[in-house]
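Chemist: coords below, sequence missing:
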């Protein structure tokens, strides 16, 4: 394993445990088994390391989402695959949704630059497919972007507001993850039942 891979793995572990605000560069260096000077040589500060970890992780998610959007599956199957793929990924990378929200507030240029990049999730093909399945009488008349917003909202919100969800429902981390596993299918079923003609 290269030094950079050690740093990325260590940073991911520490950011997941402590969040951006609670993470310390010394702790990341210790986790990676390197000294702090080496860490600062590779990444000048915590923000640049956090952004690099985010880009690497999101760069793994975006192709998965685009594969689903651009496949020849039915819209119903794409919904099932999206909820399963997104929730599985975020359970493994729980810092991502909070990071996006934090960065949208603190560093919107970074997020906008990232979301306009050619590798971002691109739903164009799926939007056209939704329109076709509406015309074919498979799906009820619905605005395709509203449908996508429903899918994104129901899958993203529990992770983005994880502390609030756990607090209101009085559940532990393990219980939250168990609920998210169940939501992989329950979200898909709710949405499909609501749009099926």
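Modeler: Sure, I can see it. None of the values given here were measured: they were computed from a predicted structure.

Chemist: going forward, measure contacts between C-alpha atoms and count neighbours the same way
Modeler: Fine.

Chemist: which one's the longest helix in this protein?
Modeler: Longest among the helix segments of the chain by residue count, using DSSP state H, is helix 46-70.

Chemist: here comes the other one, which I'd like you to weigh against the first:
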């Protein structure tokens, strides 16, 4: 019993350590020896739990992606007023991507190489139902004159794009637009800025 508990604790420590190092250095820059050293274990024990860096990253990636996509169906299906729903989704994306900044680029890579893996990690049915509810909500807001006429799909795409690109494009944006500035501070404030921008762009 104690041994099993210790095994679980060791795996949790490895995953937490690996997440931090992958977040800092990405998949290519991370080294198994570095992860073992940071976790305070020897490399042999690390390989006992995870035979390769790829397998370790896969688990970190899956956990991170579920945090990103898991609540999406709930956000889309909830009964919040439209502008509040936009703020909720932007905040959620920002919080998860601050914790897992490597996620967007690896999602894009997976989508281009094997989209089925991503789809398996999403509650597709829940997201589709929530999407339909949100699409109807947006259409109703257009009819009621609350927002200007806009294709609901474009609005959802705008929310996702504006939330994710600053993380995916960090190397370029930080160099070209925010040189000598703490870019993480910029990212920390993105949720409110993105939601304000989107709301003002559709408000009548």
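Modeler: Done, it's in. Bear in mind that the values here come from a model prediction, so they are computed numbers and not experimental data.

Chemist: Need the TM-score from the superposition.
Modeler: Overall, the chain-to-chain superposition scores 0.88 on the TM-score scale (TM-score structural alignment, normalised by the length of structure 1); 193 aligned residues with a Cα RMSD of 2.0 Å.

Chemist: on that earlier part again, what span of structure 2 lines up against the longest helix of structure 1?
Modeler: Counting by TM-score structural alignment, helix 46-70 of structure 1 falls onto residues 53-77 of structure 2.

Chemist: gap between the matching stretch and the chain center?
Modeler: The chain centroid and the centroid of stretch 53-77 of structure 2 are separated by 7 Å under Cα atoms, centre = their mean, to the nearest Å.

Chemist: host element of residue 167 of structure 2?
Modeler: helix 152-168 (DSSP states H and E).

Chemist: Could you list the residues in contact with that helix?
Modeler: 86, 90, 93-94, 97, 101-102, 104-105, 135, 138-139, 173, 187, 190-191, 194-195, 198 (Cα atoms under 8 Å, 6 or more residues apart in numbering).

Chemist: go again using 7 Å as the cut-off
Modeler: 90, 93, 94, 101, 104, 105, 135, 138, 139, 194 (Cα atoms under 7 Å, 6 or more residues apart in numbering).

Chemist: contacting residues for residue 74 of structure 1?
Modeler: Going by Cα under 7 Å, 6+ apart, residue 74 of structure 1 touches no other residue.

Chemist: how about the longest helix of structure 1: buried residues?
Modeler: Across helix 46-70 of structure 1, burial judged by 16 or more other Cα atoms under 10 Å covers 46, 49-51, 53-54, 57-58, 61-62, 64-66, 68-69.

Chemist: Please apply the same query to stretch 20-40 of structure 2.
Modeler: Neighbour counts over stretch 20-40 of structure 2 (16+ other Cα under 10 Å) mark 20, 21, 22, 23, 26, 27, 30, 32, 35, 36, 38, 39 as buried.

Chemist: among those residues, which are in helices?
Modeler: Short answer: those in helices (DSSP H) are 20, 21, 22, 23, 26, 27, 32, 35, 36, 38, 39.

Chemist: Helix or strand for residue 119 of structure 1, just tell me which one.
Modeler: Applying DSSP H and E, one finds residue 119 of structure 1 in no helix or strand.

Chemist: check contacts around it.
Modeler: By Cα under 7 Å, 6+ apart, the contact set of residue 119 of structure 1 is residue 62.

Chemist: mind checking what it lines up with in structure 2?
Modeler: Using TM-score structural alignment, residue 119 of structure 1 lines up with residue 123 in structure 2.

Chemist: cool, and residue 98 of structure 1?
Modeler: Taking TM-score structural alignment for the superposition, residue 98 of structure 1 sits opposite residue 105 in structure 2.
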